[in-house]
Each structure stands twice: as C-alpha cells, then as structure tokens.
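**Student:** Test case, fold it:
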Amino acid sequence: MKLLIFGYGFSSKAFAKAVPSDWEIVATTRSPEKAAKMTGVTARIFPGDDLAQDVAEATHILISAGPDQGRDPVLAELRDAFAAAKPEWVGYLSTTGVYGDHQGGWVDEQTPLTPTSERGEARVATEGEWLDLYREHGLPVHIFRLAGIYGPGRGPFAKVRSGNARRIVKKNQVFSRTHIDDIAQVLLASIARPNPGAAYNVCDDQPAPPQDVIAYAAELLGLPVPPAIPFEDAEMTPMGRSFYSESKRVDNTRIKEELGVKLLYPDYHTGLTALLSAESDR
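**Tutor:** Model prediction:
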C-alpha cells in the first residue's frame, strides 16, 4: 500500500504512525529545511515538486493541507491528476467550523453548513470541490470534520505551568475537542469500512466550556486555578477572539455507529490525564 499525505502536520503525523508498518508513505511539506528533517517517510516539497505520479500510484491519500487564500492548494495544482486517479480511499481533513455558530446547540453531519467566518466559508467550498470529484469521477472521498485538536505537546499544561493560562468566560460558550490518537483511529476505521461521499464529525463525547479545561489541567498539576476573566474584559488578538464567535456541541454518533469507533479519550478528563501521565513517563 502507498499512502500519500498532503500537509505533514500534527494530525497527519499521528495517522502516519498508526498505519501498518509495511505501507510506503510519501508526505509533503512546504520547505526543504523541514523536508530534510522528516524521517520514516519520503518527503516532497509542495507546492514545488510534481506529485502527479504519486497521486496516480497512491492507494490511500490524506489531504491535511488547509485552504490558502480561500482556495484548496492541492486541487489548484492537481485536480486533473485526482480526476484520473483510482485510489482505494481519499480523506479530507476539514473542521467543525463549517457549521458556524449554534449558540451552544447540537450539530451533526446532517446540520446545514452555515459558516460564520472566512475560514469556515473556505472549508465549505473546499469540501464541495472534493465531493464534486466523487460525484463526477468516482474519487472515493471521505470528509472528516475535526473539532479542537489536542495531544502530546499541544495541550494546556505549558501555559498553566508558566502562569500564562487564562480562564476566559463567555456565557453559553462551549467547544468540542478531539485527541489526535482518536483522529488516527477514525481514519483507519474509515479505510476499513469505506463509504465514499460520507462526512464524519470527529470529536469526543463531552463538549465543555474552555475555562473548565484550564481548571482541570491546573488541578492535575496541583497548581492554583487561574482566575476567571469575563470575555468582555479579556485582551485578545482578533484571531483569538474569533474562536469565541462560535459555540456548538458536536455530535459524534456516526463514527461510533457506522465505523465502530470506541474513543480512546471520550472526554478531556481522560485525555489530559493520559497526556500528563505520558509526560511523567518521559
């Protein structure tokens, strides 16, 4: 089997580690410096290298590269190559931001896509382009809408230890989250049970206010819980503030019922506890 990954980042690296050891893996990065440091995979520079042959040869393809200036960079360069390709499985990593703001209400894969940000709008457009290839050329595309991602090296502990963590409180604000190891197992489950054209929410069972997650991380570390700061009084970058413009609870029933997934980390309590334990072991 040959796996081709566009965008060798946090989530796709976890997936690459989870696939069978005898798979050939080709992965892209934007810079030669990063390519020189990539181990265990064949590195390609993208944009830059001609990947048409890799697309033609790959049995499995993961698109982890996000839109660039509102356009999907992979389709901008290689749409014709994908239209002619015959892989067994293609996965596109999207975001639950495609649903927009639901004021804390629940969303599932049947919820209309009503993004409220430019990033969300770009994701909706890109999902549509990939699904057009499925409808028009039979490309076996699967869409994975990821909630807030955390995992080793990407969690709240460093900020809590440094004293820079903030518990910003906004009424009715909740987020859904997912551990990278659960992303990897969802992708593997989809490969085992492909359903081209399907979309899946990838998240845990416990949407929660962000201040609760920070508080639990502090408790695990035995440090004082940072004081609550009202959203209206918090100094934030425009990007940081934009994340608080949407509130929703994301339903994950489909990955369980259709793909048979049993989450490794069904809530942030188990996820953060495991991360801290792994830190201690290292």
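**Student:** From now on I want contacts and neighbour counts done on CA atoms only, so please keep to that.
**Tutor:** Will do.
**Student:** nearest residue to residue 234 other than its sequence neighbours?
**Tutor:** Among residues not flanking residue 234 along the chain, residue 168 sits closest, at 6.9 Å (CA to CA, 6 or more residues apart in numbering).
**Student:** cool, residue 172 as well?
**Tutor:** On the basis of CA to CA, 6+ apart, the spatially nearest residue to residue 172 that is not a chain neighbour turns out to be residue 104, at 6.1 Å.
**Student:** gap between the one you found and residue 23?
**Tutor:** Look at residue 104 and residue 23: by CA to CA, to the nearest Å, they are 41 Å apart.
**Student:** okay, these two: which has more neighbours?
**Tutor:** residue 104 (19 against 13; other CA atoms under 10 Å).
**Student:** Show the subsequent helix or strand relative to the top helix by length along the chain.
**Tutor:** Longest helix in the chain, counting residues (DSSP state H): helix 118-137. Going down the chain from helix 118-137, the next helix or strand is strand 141-146, by DSSP states H and E.
**Student:** how far off helix 118-137 does that next one point, in degrees?
**Tutor:** Regarding strand 141-146 and helix 118-137, their directions subtend 160 degrees when assessed with axes from the mean of the first three to the mean of the last three CA atoms, to 10 degrees.
**Student:** what sits up against strand 141-146?
**Tutor:** Contacts to strand 141-146, defined as CA atoms under 8 Å, 6 or more residues apart in numbering, come from residues 89-96, 127, 130-131, 133-134, 178, 183, 195-203.
**Student:** right, and residue 101 touches residue 243 too?
**Tutor:** No. Proximity of residue 101 to residue 243 does not meet the contact threshold set by CA atoms under 8 Å, at 10.2 Å.
**Student:** where's the spatially closest residue to residue 59 that is not a sequence neighbour relative to residue 175, distance?
**Tutor:** Residue nearest to residue 59 in three dimensions, not counting chain neighbours: residue 87, with 4.4 Å by CA to CA, 6+ apart. Distance from residue 87 to residue 175, counting by CA to CA: 35 Å.
**Student:** Residue 133 now?
**Tutor:** In this structure, residue 133 lies at 32 Å from residue 175, with CA to CA as the measure.
**Student:** Residue 236 too?
**Tutor:** In this view, residue 236 and residue 175 are 18 Å apart by CA to CA.
**Student:** Of these two, which one has the most company?
**Tutor:** Between residue 236 and residue 175, counting by other CA under 10 Å, residue 175 is the more crowded of the two (20 against 10).
**Student:** For the comparison step, fold the sequence that follows:
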Amino acid sequence: MRLMIFGAGFSGRTIGKHIQGNFQFIGGTTRQDKNFSQLRDDGISPFQFTGEAFSDVLSQELKDVTHIIQSISPDKGGDPLLPLISHKLLTLMPNLKWIGYLSTVGVYGNHDGEWVNEETVCKPVSKRSIARLDAENAWTSLCNANDLPLAILRLSGIYGPGRNTFVNFEKGKARRLVKEGQVFNRIFVDDIARAAKLLMTQNISGIFNITDDEPAPPQDVVAYAAELLGVGPPPEIDFQTADLTPMARSFYGENKRVSNQKIKDLGFEFLQPNYRSALAYLHGRYHT
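**Tutor:** Presented below is the predicted three-dimensional model:
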C-alpha cells in the first residue's frame, strides 16, 4: 500500500508517523520546500504542491498510490485538489483504493449545546464551515462516480505536542474566556492519526466524528492546565466584552456536544478521551 497525504501539516504529519510499517510508501505535500526536512524526519517523502498543478515528480508518484488523505483546507475557490482530479481521478491514480477527507465538526453549525451525531442535519454558520461541507459533498459525488470508498473524518478542536494550553501559558497568552453554557469538543492529534489508520487500513467508508468524550467549557481546560503547572489560573474574562478577533469570536457562535459513538462502534478506543487525560499526559511528557 502507498499513501499520499495532501497537506502534511500538524495532523497529516502525525498520521504519517502513526502508519509507519503499514505502508510501503508514505508521501506528503507541502506548499514550501523549507518544510521538506521536517517531513523527512517524520518518515514522509516530501512533495511541493501549491494547489495550482501537480509537478511531474508528484504526478508520477500518484500513479502508484493506493490511498490518499486530503487535509488541505478549502480556499476562496473551494477545495484546491478537486479541480485537478475530478474528471480524471482514476487516470491520475489508477491504483487508488481509498480516500480520506479531513473535515470539521463545524459543519454541524450551532445546536445550542445539544448533542449531535453523524446523522444530524448540517447547518454550518461560518464561511469556512460552509466551504468544508461543500467540499464533503463534492468528494462524496466524486467517490460515488468512481466507486471508491470515502471516509470523512469530522474533527473537533485539535491539540497535541506544541499546540496546547501549556504553550499559551509559556507565551503569556493563556486566557479564561467565559460564555455561559458554552462547550467545545476537542481531539488529541494522535487520536486523529489512530482513527485514520483504522479507517484506511480496512478501506472503511462513511462519516465519522473524531472527537473526545467530553465537551467542556473552555475556561475549565485553562484552569486545569494551571493546576497541573502549579500556578494560579488567569482571571475570568467575560466573552461579551473580551477583545477577540472576528475569527476567534465566530467559534463561540457554535455551541454543541458532538458524539463519537460511531467510531467507537468499530472498536476504536481513544488514547486521550478527555482534556484532563490529555493535559496530564502532555504535562508528564513535556513539563517534568
């Protein structure tokens, strides 16, 4: 089996590291060649892809890939990969057996704190989530037309080594924003990789929420991190009066609890089922 990860960033690189030994070849694209050394360190063969065209060397490699992960966010023109492959998918990748698309739980929109699952009607609010749902639908149509299994992984807020609340404390940017009733789901990056590994190695199709067990108020996460660090938590800040960028404020316009039961029904077990176990793990590994 041979895998190409389009958009080998934080999640894509972690997927590549977790499937070492399961694939004969793992490639990953990046916009800038300065990222090549990092990809090689993670066991991923690097290819430059800016979203405009495939290089000759990338096109040659795609002829042999059996699996792809699409992790590149939509831009103003939509999904950058689809226009290049939509009318010639199996000509470009004749050995393709499975496609995975990394999406977001943002496609569900706001549900006023109620539980949602993969059967819930999507009503995205933000432009970025609308674009994600459009991309999901386009990938679904493409895979149906080519009789290929497609797994859509809807991810909640991603964190892990180098991207977590402890980093915010180190940078002096930790804040406890409080909006009554607001909760978020989160997902540890290694669990994204493990879920992707399960789905791709078994060529499983469908939509799956890849998210933790416990949607929680964001201020509780910051307070727990402070407790682990042995410092006082930052003061609470009222969301309504907080100085936030429009994008940061828009995240708080969506309030829901996301179920992960469907991926568990496949036998999947989360390494970090909630923010407490994940932060304790990160603290023990990187802060002791």
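**Student:** TM-score for these two?
**Tutor:** TM-score for the superposed chains, counting by TM-score structural alignment, normalised by the length of the first structure: 0.94, backed by 279 aligned residues with a CA RMSD of 1.6 Å.
**Student:** related to what we said a few turns ago, compare residue 101 and residue 243 of the first structure (neighbour count), which wins?
**Tutor:** Neighbours around residue 101 of the first structure and residue 243, counted as other CA under 10 Å, are more numerous at residue 101. The numbers are 19 against 12.
**Student:** center of the first structure - which residue?
**Tutor:** Most central residue of the first structure, judged by C-alpha distance to the mean C-alpha position with CA atoms, centre = their mean, is residue 146 at 4.1 Å.
**Student:** Spit out the contact partners of the corresponding residue of the first structure for residue 110 of the second structure.
**Tutor:** Using TM-score structural alignment to pair residues, one finds that residue 110 of the second structure aligns to residue 101 in the first structure. Taking CA under 8 Å, 6+ apart as the definition of contact, the neighbours of residue 101 of the first structure are 114, 115, 116, 245, 246, 247, 248.
**Student:** Now tabulate these in JSON lines and tack on distance to residue 62 of the first structure, neighbour count and secondary structure.
**Tutor:** Rendered in JSON lines, the data for the contacts of residue 101 of the first structure read as follows (distance: CA to CA, whole Å; neighbours: other CA atoms under 10 Å; DSSP: H, G, I helix; E, B strand; the rest coil):
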{"residue": "114", "distance to residue 62 of the first structure": "25", "neighbour count": "15", "secondary structure": "coil"}
{"residue": "115", "distance to residue 62 of the first structure": "23", "neighbour count": "19", "secondary structure": "coil"}
{"residue": "116", "distance to residue 62 of the first structure": "26", "neighbour count": "16", "secondary structure": "coil"}
{"residue": "245", "distance to residue 62 of the first structure": "29", "neighbour count": "14", "secondary structure": "coil"}
{"residue": "246", "distance to residue 62 of the first structure": "27", "neighbour count": "20", "secondary structure": "coil"}
{"residue": "247", "distance to residue 62 of the first structure": "28", "neighbour count": "25", "secondary structure": "coil"}
{"residue": "248", "distance to residue 62 of the first structure": "27", "neighbour count": "23", "secondary structure": "coil"}
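**Student:** What is the nearest of those residues to residue 260 of the first structure?
**Tutor:** When those are compared for distance to residue 260 of the first structure, the smallest value, 24.2 Å, is given by residue 248; criterion: CA to CA.
**Student:** List the residues that contact the closest one.
**Tutor:** 101, 102, 103, 104, 105, 106, 107, 173, 174, 175, 176.
**Student:** Tell me the one of these nearest residue 51 of the first structure?
**Tutor:** Each of those was checked against residue 51 of the first structure using CA to CA; the closest is residue 176, at 34.9 Å.
**Student:** is it true that that closest one touches residue 204?
**Tutor:** Yes. With contact defined as CA under 8 Å, residue 176 of the first structure reaches residue 204; the gap is 6.9 Å.
**Student:** so who does the residue lying farthest from the centre of the first structure touch?
**Tutor:** Using CA atoms, centre = their mean, the residue of the first structure lying farthest from its centre is residue 224. It sits 30.7 Å away. Counting by CA under 8 Å, 6+ apart, residue 224 of the first structure touches residue 218.
**Student:** Quick one: map it onto the second structure.
**Tutor:** In the second structure, the position corresponding to residue 224 of the first structure is occupied by residue 232, as judged by TM-score structural alignment.
**Student:** before we move on, what SS does its match have?
**Tutor:** Using DSSP: H, G, I helix; E, B strand; the rest coil, the three-state assignment for residue 232 of the second structure comes out as coil.
**Student:** Residue 81 of the second structure versus that one, what's the distance?
**Tutor:** With CA to CA as the criterion, residue 232 of the second structure and residue 81 of the second structure are 46 Å apart.
**Student:** Please apply the same query to residue 218 of the second structure.
**Tutor:** In this view, residue 218 of the second structure and residue 81 of the second structure are 34 Å apart by CA to CA.
**Student:** just residue 266 of the second structure next, same as before
**Tutor:** Note on residue 266 of the second structure: its distance to residue 81 of the second structure, by CA to CA, is 29 Å.
**Student:** These two: which has the busier surroundings?
**Tutor:** Under the neighbour definition other CA under 10 Å, residue 266 of the second structure and residue 81 were set side by side, and residue 81 has more, 20 against 12.
**Student:** need the contact list for the aligned partner of the more buried one in the first structure.
**Tutor:** Residue-level alignment of residue 81 of the second structure against the first structure, with TM-score structural alignment as criterion, gives residue 74. Contact analysis of residue 74 of the first structure by CA under 8 Å, 6+ apart lists 6, 63, 65.
**Student:** Stretch 152-169 of the second structure: how far from the chain's middle?
**Tutor:** Relative to the centre of its chain, stretch 152-169 of the second structure is centred 9 Å away, using CA atoms, centre = their mean, to the nearest Å.
**Student:** right, and residue 236 of the second structure touches residue 174 too?
**Tutor:** No. Using CA under 8 Å, residue 236 of the second structure is not in contact with residue 174; the gap is 10.7 Å.
**Student:** Compare these two (neighbour count), which wins?
**Tutor:** For residue 236 of the second structure against residue 174, the residue with the higher neighbour count under other CA under 10 Å is residue 174, and the figures read 20 against 12.
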